[in-house]
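Undergrad: Predicted model and sequence follow; I will ask about them next.
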Amino acid sequence: MTRVDFLISYAGPDRPWAEWAAQQLERNKFTVELDVWDWATGDNFVLRMSDALARCDRVLALLSKDYFDRERFTTDEWTVVLAERPDKRGRRLIPLRVAEVEPPSILRAVLYRDLFGVPELEARQRLLAAVTGPSRPAGDVPFPGSAVNNAPTPPTGGARVPGSLPAVWNVRRRNPAFTGREAELAGLRQRLCSGDRALVQALHGIGGVGKTELVVEYAHLFANEYDLVWWIDAERPELIGEQLAALAVAADWLTPGASATPAATESVMRRFHGMPGWLLIYDNAPSADAVGALIPDGTGHVVITSRSRQTSKVAAAPIEVDVLTRPASVQLVLDVRPELSATDVDRLAAAVEDLPLALTQAAGLLAETGMTVDEYLQELTVDPAAVLSEGPTGHYPGPLAAAVAAAMRHLAGQDEAAAQLLRLIAVLAPEAVPLRWLIGTPEGTLPRPLATVASRTLALRRTLGRIAALGLARVDSDVIQMHRLTQAIVARTTSSAETESSDRLLVEASPGYTGEPALWPKWADLLPHLLVRMPVTASSALRDLAASALYYLVLRGDYRTAKQWGHLWHEQLRQQLGPDDLAVLEIAAQLANAHALLGEYQEARRLNEDTLTRRRRILGDDDPVTLRSADSLGSNLSLLGDHEQARRRQEDALARSRRVLGDDDAETLSSANNLARSLYELGEYEQAHSLYEDTLTRRRRVLGICQDR
């Protein structure tokens, strides 16, 4: 029987500590047995544990709350070793705390050391001191009164101490009430580390089952194993570019304010090739296939969460996330309401079908209101019509909808402003809503009493706290976000007046000028909500905002998304409002821009000619908006090779612009620049040079930069 120096004894959630400790010991020439490294799938766990205890010299016990759970095998490990008589080297059990925990009374007389809450170098020194035993100093002990610099040298190489985060990281805080899922976490880790190039792991399951919470827990649990971890909200794949650009800025791959162009995305993807130690998380994707083009080709790890299990185009291993086991469900509730009886909690878990989101909301409602389980179960039957019966994955669980309805009734009785806020954002996208949108809004934007509450910071924070306490939304320091299931249920109770308030809120949240890259992150916040509301609403202000959003997409280089949404909005609004509506014409103009920039010049020309004809008839030949259309059509003609006709149109547009707007107006200078380009294409180089030079001089004087529309 081959002996080993140490067996690592630990609870499943503490696996990162176990792997870190094992690696430190092996680097110091000790032999180690660790189940996840040395025991194969299919081995008899009990026999392997028995053999390991028999042939190890010492057992390194990593103490935490989970370690002393009586249902775990760790109980057998430490009690067996503790019962043995000490040999001449001393006791075989070496206890090390990896979390704040009070050991059982039988262990309180045993000396232990703490590895948590200290820098990695100190944790490593404590670990090695614990296994090698005390020793006398080899050199002089420093005089306590001297100013000796005892700063430790930084660690070199290897995984960081568990609990430490990588420099590039944007994962939200872990859920302190997270429980269970140990098998899923261990399985996910094993599959990701199964080879040199792990398959993409695609977690799927119904909404509210806890896919996101599982991945958040995994990211925090194994954060020390990665140099980069980035979380991407992937519900709308066309909006991922902004988040990849933010990653590139955080990693110092791109400068702040860099555009989220397709070229920038490709550059980020190339960065991952051959680069180890990274984890990308695509959360709530429509399917794994929907983000397939954004999966880097490298040796890092990719995790996708989705309701869909579709992975036909991506080499992804589909993993179904089911509801919690009953013991985990019970523990989840008892963490919030420890005074409840096991029988009552079991009834509650059965009523909500062990769905994590439903359990969290139910526990929050019980804690907030003090209602009994019987009262809560009665509430589940009050409004069966509130059950959301249709969803992307079939039928949503009825108890979840009833729990949300009960929580909303309680919230409305406690704080009507809080209920108004939830009903207002329920008709928006299931994305984060910046709290800055609520603060300082003009009179009439928000309904009362929400408008009054939003005007006072303390009152708003109290309202947000009541929402968070009931589990109806996630509230961070600067955003509020509802879960899509909760949102779908609450939206059914939103009044038409509150829906109009939602639209007004989006209009007031407009960042304004689209040509300023510094404002683009604010446009990125706004866009998902606008995509949901357009063209559902009849608000003219929101239609104008939609046209500006299309221009933002064009400016940032996302021409295909601009084309997709521009076409949809143009067709639907054209049918609703008619082809001469000014907002319809502006959307058509931006759609033409997208076509032109995609090289679809004939379609761009068709749209621009129609838009120009209608604007001339409605607004007149000299209106600045009409002049912009004329200039755009001229540029189209030039791109199609009809430089002579382009020249005639651009000369007319420039003459009118100079007369109406003045020689130094930005629109006039843009027209002059476009005419100079056509003159150059016609071979009239001297005229082109003269016009270019005059335009540049004026732009430098007026704008300070050379700017083209």
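TA: Perfect, I can see it now.

Undergrad: C-alpha only now, for contacts and for neighbours.
TA: Fine.

Undergrad: Was I right to think residue 589 contacts residue 609?
TA: No: Residue 589 is beyond contact range of residue 609, at 9.8 Å (criterion: C-alpha atoms under 8 Å).

Undergrad: Of the two, give the one with the bigger neighbour count.
TA: When residue 589 and residue 609 are compared for neighbours, residue 589 comes out ahead with 28 against 19, by other C-alpha atoms under 10 Å.

Undergrad: Contacts only, for the more buried one.
TA: Residues counted as contacts of residue 589 (C-alpha atoms under 8 Å, 6 or more residues apart in numbering) are 607-608, 611, 629.

Undergrad: Can I take it that it is in a helix?
TA: Yes: under DSSP: H, G, I helix; E, B strand; the rest coil, residue 589 sits within a helix.

Undergrad: Can I get the contacts of residue 589 in CSV including neighbour count and distance to residue 384?
TA: Shown next, in CSV, are those (neighbours: other C-alpha atoms under 10 Å; distance: C-alpha to C-alpha, whole Å):
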residue, neighbour count, distance to residue 384
607, 20, 50
608, 26, 53
611, 25, 51
629, 23, 55
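
Undergrad: for comparison:
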Amino acid sequence: MKDFFISYTRADKAWAEWIAWQLEKADYSLIIQAWDFHAGSNFVLEMQRAATEARRTVAVLSPHFLNAIYTQPEWAAAFADDPTGTDRKLLPVCIEKCELKGMLKAIVYIDLVGKNNSDACDFLLHEIDKALTDARGKPATEPAFPATISASRPEPRFPGSLPPVWKVPFLRNPNFTGREQILADLHTTLAAGKNAAVTQPQAIHGLGGIGKTQIALEYAHRHKNEYACICWLNAEEPQVLAGEIAELAHWFDLPEKDTREQDAKIDAVLRWFGSAQSWLLIFDNVEKADAVRPFVPQGGAGHVILTSRSPNWRGLAQPLSVEVLDRDESVAFLRQRSGCDDEKGAHEVAEALGDLPLALEQAAAYMEASALDFSAYLKLFTGQRKRLLKKGQPPDYPETVATAWEMAFLQLKNENKAAIELLNLCAFLAPQDIPLELFTAAGDKLPASLQKKVADPLAWQETLALLRRYALIDLQDNHLNCHRLVQAVTRDRLPEKKYATIAEKAVELVNAVFPSDTDPLDYRSWPDCERLLPHGLSVTDHAARHGLQLTETATLQNQMALFLQSQARYAAAELLYRRALKIDEKVRGFEHEAVAIRLNNLANLLQDKGDLIAAEPLYRRALAIDENALGQDHPDVAIDLNNLAGLLRAKGDLTAAEPLYRRALEIGEKTLGPDHPKIALRLNNLAGLLRAKGELTAAEPLYRRALEIGEKTLGPDHPKVALRLNNLAGLLQDKGDLNAAEPLYRRALEIDEKALGQDHPDVAIDLNNLAGLLQDKGDLTTVEPLYRRALEIVNEKLGADHPSTQTVQRNLQSLLGKIKGGK
């Protein structure tokens, strides 16, 4: 005979295994389904064998256990054998707060709720001993690890404790109900490939509001004991997804974590997944398979889950379709969430709402906030539904959803108009991680009613709490989340004129906090840019979809593009630059100075990409606009002259470039003063041209003055200082002073690696320069790895046809030829 049979429901498997482990560790024998039932056996007969062969039944009590069907006969059989509890046949162990009813209510249970691992273990064994012998007390020390336990099975983590890496932005939903079958199917399918190199990802798909995200979230919480790493990624916007993948380098403490080059971080993270074990990666709200395909790990012993409204996942994932809740699940949820125990009323409300989880949640929240029972809510719902249906069917979601939210909107309008205004603004932002500072720092950009609430900390908190009470937002730390379906309903109910007004306000909000007065190469602003990027993309996209041509949109797109360009994300940056240019040309006119700024930035990007032919006419057009609008000696004209001269120099036309550089320097010194950072840029550029012409003696003092200004105004570790160091070192190398040049090259490399990352194109330039100097010194053994690392960077970042790539390639081939010739 075994000592115990562990009775539990699937949702509490982690707890059951932990309890079983502690009991076996204390030298008890037991039967537990997870360890002792095998494929091919008859489940009912196995349960019968377990119940008859075990002296006692340990019931793992939780709301899931009490609502499950198959656990009832298990504890009932033990209760029938010992109705008075004299022989302790039934030993309930409570692992989650729940309300006991009927016969179970009379049995004293072992309460583990709220205890940590060590305390729960001690208390469990102490209470078990008391129940069985009434003599055995708590042991003085923890029992030694039993030699009979197989070392092949690791001790389960304490249920409720998180994996070492837990990047999940949502708390567990205490009202999650049902979905047992799809959770079981999901676990079975994922576990089927556990020993394979790659486990096929699972795509959960269904219409908006069906509960896809909640299913993935519940799965993560239920099975967290099975993983050492669980990471949740917002996959709705590709640019945001790339940033979230890169951020994992910090979570995994990878060597590349401080790299500023995003692609290098992503590569490192994917390599980590490819070699690691026991991880779960969740891509939430994927629009298309191609958007996540580059980020699905190849290799490794982990699992991938995707949630999406699309059913088209063959080839990348095994799709699992999510339907509406079963009626019994809907009824159970409504009764639990609302606190109303009227089963018939809950059934009627569930039927009216079509068993859609998000609509059920909103209805229950409304009932709780308004102190309504099911019949009263249903009466209001029916009346409101008839009025809404007269306006036509909503485009992207069931009309039951629109009806449920319309009721909440009307109630909010009566209670707190500012709450409606806040929700309207949130509807145009990205759904997750909306910073509260967007509103608290907005000042007079907010609608008057909301501005007044934000200015009063207590009223502001009450406004947020009201929206949360009606299940319209979720608050976490210093940000809020708003379900994308709530956002869609909110936008769709806005009249066209109001829509345009709110869309414009939303752009202004993000514009006000997105870094704009700092150098895009200043990496200190990059975290803020990355955090605000999804909201900037969202508000500008909504404005574009509605045909709004806003100068604020162009400004925000320009700033986002500057950030993306600094990260070498050229394709995304170019798209935003072109959109900003198109808006300003239409709204401000083709000859406006703002258009010149857009042209300069786009041309600079094209030059970075090596497309000099496309960049030149943009630079020339920007110069003509500023000369006509601002005058011949304006500082902006100096910028245009400098940019155009740089392009001409890159094309090899030094004669045409020199007078432009000299004119730009003259204007700058006259208008900005001799020690302004922009003067350093002009000096550096003119010195570079003189060096290219062979006028080294004239160039050196210009380089040294530029370096001195840069160190003084930007600090000694700024990337622009690295540029000045590189240039001065190059001149010294040309003069033959190799010993003086080498420490400057090395310092430049150190600055750029720290500030920009190991795989930034500027680092490749540093490597190429240092390699060339070492080659001139005859140190051929250390040169080849530098050239190869530089070539790898520029090949990946700039492409094989970029001039920088071709330069490094030629340098490497020349070196290899010399090495071969030397041998």
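TA: Right, received. Where do you want to start? Because the structure is a prediction, the values reported are computed rather than measured.

Undergrad: about what we covered before: among the contacts of residue 589 of structure 1, which are located in strands?
TA: Of these, none are assigned to strands by DSSP state E.

Undergrad: all strands for the stretch 451-600 of structure 1, in order.
TA: 474-475, 479-481 (DSSP state E, counting those that start in this stretch).

Undergrad: right, and these - which one's nearest residue 502 of structure 1?
TA: Nearest of the strands of the stretch 451-600 of structure 1 to residue 502 of structure 1, taken as C-alpha to C-alpha: strand 479-481 at 14.4 Å.

Undergrad: List the buried residues for the closest one?
TA: Neighbour-count burial for strand 479-481 of structure 1 flags 480-481 (criterion: 16 or more other C-alpha atoms under 10 Å).

Undergrad: all helices of the stretch 501-650 of structure 2, in order?
TA: 526-545, 551-566, 570-587, 593-608, 612-630, 635-650 (DSSP state H, counting those that start in this stretch).

Undergrad: cool, and the stretch 51-200 of structure 1?
TA: 74-83, 120-132, 182-192.

Undergrad: buried residues in the first one?
TA: Residues of helix 74-83 of structure 1 classed as buried: 74-75, 77-78, 81-82 (neighbour count, 16+ other C-alpha under 10 Å).

Undergrad: Any idea how far stretch 300-309 of structure 1 is from the middle of the chain?
TA: Put simply, stretch 300-309 of structure 1 sits 13 Å off its chain's centre (C-alpha atoms, centre = their mean, to the nearest Å).

Undergrad: Just the endpoints, please. Distance across that stretch?
TA: Stretch 300-309 of structure 1 has an end-to-end distance of 22 Å (C-alpha to C-alpha, to the nearest Å).

Undergrad: what span of structure 2 lines up against it?
TA: The alignment of stretch 300-309 of structure 1 onto structure 2 (TM-score structural alignment) covers residues 302-311.

Undergrad: what comes into contact with the matching stretch?
TA: By C-alpha under 8 Å, 6+ apart, stretch 302-311 of structure 2 touches 190, 194, 198-208, 212-213, 216, 273, 276-288, 296, 319, 321.

Undergrad: Residue 90 of structure 1: how many residues sit nearby?
TA: So residue 90 of structure 1, with other C-alpha under 10 Å, has 9 neighbours.

Undergrad: Average offset of the helix or strand harbouring residue 350 of structure 2 relative to structure 1?
TA: Under the criterion of DSSP states H and E, residue 350 of structure 2 resides in helix 343-352. When structure 1 is overlaid, helix 343-352 of structure 2 sits 1.5 Å from its aligned residues on average, using mean C-alpha distance after the TM-score superposition for structure 1.
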